[in-house]
Structures are given as structure tokens and as C-alpha cells.
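J.: no sequence on hand, only this structure:
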């Protein structure tokens, strides 16, 4: 009787990849390992990824302007895009020249006024016994420290300009030939998923264009309206406050709060009546934007709950700084569209009726 006789049949071991169980476990391990590596890469590459997202947001603005111009000017898309880009460049150059030549010196005055008004409020609260004696200085140091951290997050002037230039360049290249990049992404997907990707991409582009159109309209209304009304009421630094209000209007919720605080502090620095006028201006502008501009845009684009947007802003701002704060709203809107389209497609594949998505009338 040989040595091999009477032995049980050999079974594949862990090192034998022909074993179905081993292959299945290796696939699972590879998926989890890839997911972990992806999370680490996203964390370390957050700033470049946000610059790319910012470029896509800017591209949606250019594309929306090109489409809107096509309704009144029947020429080629390339010419319309060139007109929009030149108009955008002209506006940025004019704004930079005006800010540099007219109101650059007012920034230091604004900082002094805000600091003095904050100290007065702290002294009044302390006199009322609502604050311990030494806590006013501590709060002041914390506020100034937060402002310093915010400034450092923005980076140096050169870094901010280079980041803005990257966003502009990416946006222009994507707006010139959006289908090229769309086909490039679809090429990496399975054939069966490409049509679904094209439909989702079209819906996301439509939503982004509507969202940014409403955002730009709100910025213009708030900036120009605040400028004119503050100048009529004799509030100091009306031009600077109008520009800041318009820029801060890009940040829903948080931008309105910051601009309101600035308006009230500067208004009361010139007198009680001027302060009341500044409060009235803030209420009028925010009412027009909140009850006229926002509903008009929201019914044609994604409907985002204010608490959801505010929570996303706080989270993205804490994780990624000022750029994350600025892009939180578009990112949340795109995620919502992606989830809605994915849910609808999954329901269709399962043979069920897609969920009804209620839109405001």
C-alpha cells in the first residue's frame, strides 16, 4: 500500500487563488482597501479637488451665460462664449480698478470702526452685569484670533490670486468643450451605465446653471441695492459695504449674517438715526432677496433646506476653510441631484414607480 493511499482528497488552501472563497474574500479586501485609499487621497487632495469643483461651478456660469445669450444673438457657441468671457473679464478688471482706486483705503477704516463698535458693545454688556469683568477681553481676543485664522486660511495674496486663476482657467476650458470631458468620464464607466451617467450629468448641469444664475442675480440685487440705499441714508463707506454685501451674498445664510453685522456696526458709528436706517436697509434687501429672488430661482432648480445648507457650510468651512464654505451649497445641490437620479433609476430597474419629488410652486 502506497503512502498516498487512504488520504483524504486535497482541498485548495488560502494561497490557492482558484478557491472561490479565497477569490471572493480578496475582492472584498480590495474594495475596502481601495475605499480607504480613496478617503485618504480625498483628504490630502481636498484643496486641489475644491479648485476643480470651483472651476466646474465657474464653467456652469459661463455655459449659462452662453445659452442665455443664444436666445437673443443667433451666432455660434464659440463667439457667444467669447463675448461672455470678455464681459466677465471686463467686469473683474473694472471691479478691481474701482476697488483699488476708490475704496481700498476704506478697508482700514472699516476695520477700525468694527473694532471700536465691538468694544462699545462689550463694555455695555459688562456694565449691565451680563459678562464677567475680564471676559470681554478674552472674547475680543478669540474673535480677532478667529479672524486671523480665517485670513490665514485664505492664504497670501499671491496664493489667492493663483487659486482664482486656476478656477478661471479650468472653468474656461470646460466651458469651451463640455462634451469632451463628459465623454471622457463616461468612457471609464461600463457601457450599461453610460446612458444613465449622461442623463444625470445633464440634470446636474441644468440645476447648477439655475442655481448659479439665481446666486448671481441675488448678489447683484443685494450689492447694488445696499449701495444705493446706504448712500441715500448717508451711511459711511456705502460703496465698500455694497460690494462686501454683494460678495457675501454668494454664501447663503452665513453671508447675510456677516453683512448684516457690518451694516449695523458701521451705521451706528455715524449716529442712532443712521444705524436705524442701516437696519432698515438690511431688512429691505434681505426681504426682496428672500421672498422674491430665492423663490423664483428655487422653483426652477434644486430645493435645498436652509438648515441643510447651513450645516454643510459649517462642516465644509471647518474642514476645508473659506473655499469649502463658498462651495458647500453647490456641492450639496449636486449630491442631492445625484441621489434623486440614482433613486429613480434604481426604482425603474426594480420595476417600481419612481419616487415623486415635490417641487415648490
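T.: That came in fine, so what should we check first? Source: prediction; values computed, not measured.
J.: CA only for contacts and neighbour counts going forward, please
T.: Fine.
J.: go ahead and confirm residue 348 touches residue 354.
T.: Yes: contact criterion Cα atoms under 8 Å: residue 348 and residue 354 qualify, at 6.3 Å.
J.: below is an additional structure, to be compared with the one above:
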């Protein structure tokens, strides 16, 4: 089945669901509470489950004891990482805030220098006029902004409460996922008709493979990307190297677009320091992209998802428009899951429908799963 047909079917399902969105309000309220801890627990499950399996089977350690030990090590590493990185990041952010006025002065000097040239005089006047209008508009709307901020405090507190609940409940969900996760598909299959259980388990296995490959691969690549950018920016003497490098690793979780978004803050800082620093930033970016594209991504990610780059871009644009940042991050694995479901449903329909039978009564052939 072509990628275009799958995308169109997914969009059609979303459109139809939107027409009766009121039916999903209770589900939305439910998932707004339990969705975040389940997603976080799922991510950590795919990261930690191979380690737990290795220790249990290779070293013959009790699974519950293994999970407890892994929990202790992970918590210790997280505490150490936060304790070590937060002061450095905070110091760099404070330095960035203090340096910002000087960056603005440098920008104004560049604009004023261009404004003295006859070619740019009209442009300089328009920029000055726009700046005056923006300042006046900001002054007039300041009270409105303050009221909006005060009114939004309730939603901010609600969000913080949701995050706090997620952080508290997530370890418990993760513990039971690691302990009983392998038995979960067979338990769910009990509610499926007997003759469909085998196919149902195959679908769950394929979905599990798609999600695990994506999560482990993307997080591993993002980790190495953050390290490469941090080392590269430190090597060239770029300010705020650690903060910008970590930001680059996080943005790299967005396929294709993340790499270019990660370059923007480094380019801005390098541009304000000196033209030569900007050149060095671009060199670091070129080296990182070469290593990531030629070595890291093929070695770690491979082609497990079998998704065409054009399909990825379409999914990212659509998911970002509908669900914002969450859609951009989880759009690709969501598409991979939907692709598995739709492909298997289509194959089942193709096998059982008279529309796909040839003259001799045989099926036309299995549906290709390649995009």
C-alpha cells in the first residue's frame, strides 16, 4: 500500500472523528490525566527493558530484584545529572541574559551603519518606524498582557499539578510494565475471538517493534548529537556551548527539521560574536551532520520504520498543525502504528473480499508494505 493512501486514510479517520468530537470528550478528560505518566513510562520501558532482560536471562537474577536495582541506578544517574548540569546551565542562561543588551547594541550599530549608506537609508527609516510602532503597541497592550498572565495562572497551576502527578505515578506504572509487560499482549488477546488471536498477536508484535525501534533509535541518536555539539562548540570557544548543545540534542528528536532548528541559536550567538565565529559554528554543524547522516543514523536507526522522507515531512506538518509540539514529536511513531493497523486490516479485507479475486479464484497477491 502506498504511503499516500495510508496518509489519506489516517486524515480521513481524523476528520470523521472531529465531526463527532463530543463523543470523545470523556476519553479526552481521562487521557489528559493518565496519558502523560503512561507515555513517560512507555518511553522508559523501551529504554530499560533490554537491560532488565539481559540481567535476568544472562546473569540469572530475579526479575523483580533486577528491576529494583535498575531503578536505583537510573535514579542515581538522574540525580547526578541534574545536580551537575543545572548549575552550569543556569550560569550560562544568566550570562546570556546579561549579554543580551550588548547583543542588541551590536545589532543596532550594524543597522545604523547600514542606514548611513544611501542604498539602505529608506530601509533604515522603515525599520525605525516599525520599531516605534511596536514599542507604542506594546505599551498600549501591557495592561492586557498582565491581565492575560494573571488569568492564565490557573491553567499553569493545573499543568504543574498534572506533571507532578505524572512524575509520582510514572515509576509505579513503569515497574509493573517491566515486570509484567511481556505477558500483557497475551492477556489482551484473551478478549479477541479465538481464530483472530494469532493475527492479533502478530499485529501487536509488529507495533511493538516499530515503536521500540523508533524510541530507542531517536533517543540514542539525540544523545550522541548533544555530545557532539557540546564538544564542538566548546572546542571553538562558543558561548553557552552546553546549553545550546543540549538544546540541539532535544530538537534532534524531530526528524529532519530538528537538525536545522538546532542550528538557529548557535548561528545567532556566533553571528553576534564575530563573523569568524559564525564560520566556525557552520563548520561544526557540517561535521556533525556528516557524522550523523553517514554513521549514526544508518547504524542506529537503519530503515526499521520504512517511511519515505516525503511521508515524514507530510506527517510532521499535519501532526504539528493538529497537536502542536506533541504532534511533531509523536507524529512519526503514531503514523507507524496506524500504518501497521491499516495495512493488516487491508490485507484481511483483501483476503476475504470477492473484489480482489482473479478468474481462478485466487487472491491477487499480498499487499506490499513498502512505501
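T.: Looks like it came in fine. Given the structure is predicted, the values throughout are model-derived calculations rather than measurements.
J.: would you map the helices across the first structure?
T.: Assigned by DSSP state H, the first structure shows helices spanning 20-44, 46-70, 77-98, 106-127, 135-154, 157-176, 178-187, 191-232, 238-248, 254-269, 272-288, 294-298, 306-349.
J.: in the fourth one, which residues are buried?
T.: So the one you mean is helix 106-127 of the first structure. Along helix 106-127 of the first structure, these residues count as buried under the neighbour rule (16 or more other Cα atoms under 10 Å): 106, 110, 113-114, 117, 122-123, 126.
J.: same thing with the second one?
T.: When neighbours are counted by 16+ other Cα under 10 Å, the buried residues of helix 46-70 of the first structure are found to be 47, 50-67, 69-70.
J.: sorry, back to before: of residue 348 and residue 354 of the first structure, which one has the most company?
T.: Neighbour count, other Cα atoms under 10 Å: between residue 348 of the first structure and residue 354, residue 354 has more, with 16 against 13.
J.: residue in the second structure matching that one?
T.: Aligned counterpart of residue 354 of the first structure in the second structure: residue 366 (TM-score structural alignment).
J.: just give the nearest non-adjacent residue to its match, would you?
T.: residue 347 (6.9 Å; Cα to Cα, 6 or more residues apart in numbering).
J.: gap between residue 160 of the second structure and residue 172 of the second structure?
T.: Distance from residue 160 of the second structure to residue 172 of the second structure, counting by Cα to Cα, to the nearest Å: 20 Å.
J.: go on, residue 92 of the second structure?
T.: Going from residue 92 of the second structure to residue 172 of the second structure by Cα to Cα gives 35 Å.
J.: likewise residue 304 of the second structure?
T.: Distance from residue 304 of the second structure to residue 172 of the second structure, by Cα to Cα: 30 Å.
J.: who's in contact with the residue mapped onto residue 241 of the first structure from the second structure?
T.: Here residue 241 of the first structure is matched to residue 244 in the second structure, going by TM-score structural alignment. The contact partners of residue 244 of the second structure, taken as Cα atoms under 8 Å, 6 or more residues apart in numbering, are 229-230, 262, 265-266.
J.: residue 210 of the first structure - nearest residue in space that isn't next to it in sequence?
T.: Distances taken as Cα to Cα, 6+ apart put residue 301 closest to residue 210 of the first structure, at 5.6 Å, once the chain neighbours are dropped.
J.: and residue 90 of the first structure, what's its match in the second structure?
T.: Structural alignment (TM-score structural alignment) places residue 90 of the first structure against residue 76 in the second structure.
J.: residue 233 of the first structure: what's it in contact with?
T.: Taking Cα under 8 Å, 6+ apart, we find residue 233 of the first structure in contact with 274, 277-278.
J.: nearest to residue 207 of the first structure, of those?
T.: Lowest distance from residue 207 of the first structure to these (Cα to Cα) belongs to residue 278, with 34.5 Å.
J.: the closest one maps to what in the second structure?
T.: When the second structure is aligned by TM-score structural alignment, residue 278 of the first structure is paired with residue 281.
J.: look up how far residue 239 of the second structure lies from that match.
T.: 11 Å.
J.: of the two, who's got more company?
T.: Neighbours per residue, other Cα under 10 Å: of residue 281 of the second structure and residue 239, the larger number sits with residue 281, 25 against 17.
J.: my guess is the more buried one contacts residue 270. True?
T.: Yes: Residue 281 of the second structure is within contact range of residue 270, at 6.7 Å (criterion: Cα under 8 Å).
J.: overlap of the contact sets of those two?
T.: Any residue near both residue 281 of the second structure and residue 270 by Cα under 8 Å, 6+ apart counts here, and that gives residue 238.
J.: in this structure residue 308 of the second structure contacts residue 370, no?
T.: No: using Cα under 8 Å, residue 308 of the second structure makes no contact with residue 370, being 9.0 Å away.
J.: re the thing from before, is it true that the match of residue 354 of the first structure touches residue 346?
T.: No: proximity of residue 366 of the second structure to residue 346 does not meet the contact threshold set by Cα under 8 Å, at 9.9 Å.
J.: what sits in contact with each of residue 281 and residue 239 of the second structure?
T.: residue 233.
J.: so how far is residue 216 of the second structure from the residue nearest the centre of the second structure?
T.: Geometric centre of the second structure, nearest residue: residue 329, 2.7 Å, by Cα atoms, centre = their mean. For residue 329 of the second structure, the distance to residue 216 of the second structure (Cα to Cα) stands at 14 Å.
J.: quick one: residues contacting the equivalent of residue 41 of the second structure over in the first structure.
T.: Aligned counterpart of residue 41 of the second structure in the first structure: residue 55 (TM-score structural alignment). The neighbours of residue 55 of the first structure, taking Cα under 8 Å, 6+ apart as the test, are 166-172.
J.: so what touches stretch 193-210 of the first structure?
T.: Contacts with stretch 193-210 of the first structure, where a contact means Cα under 8 Å, 6+ apart, come from 57, 60-61, 63-64, 182, 186-187, 297, 300-302, 330, 333-334, 337-338, 341, 345.
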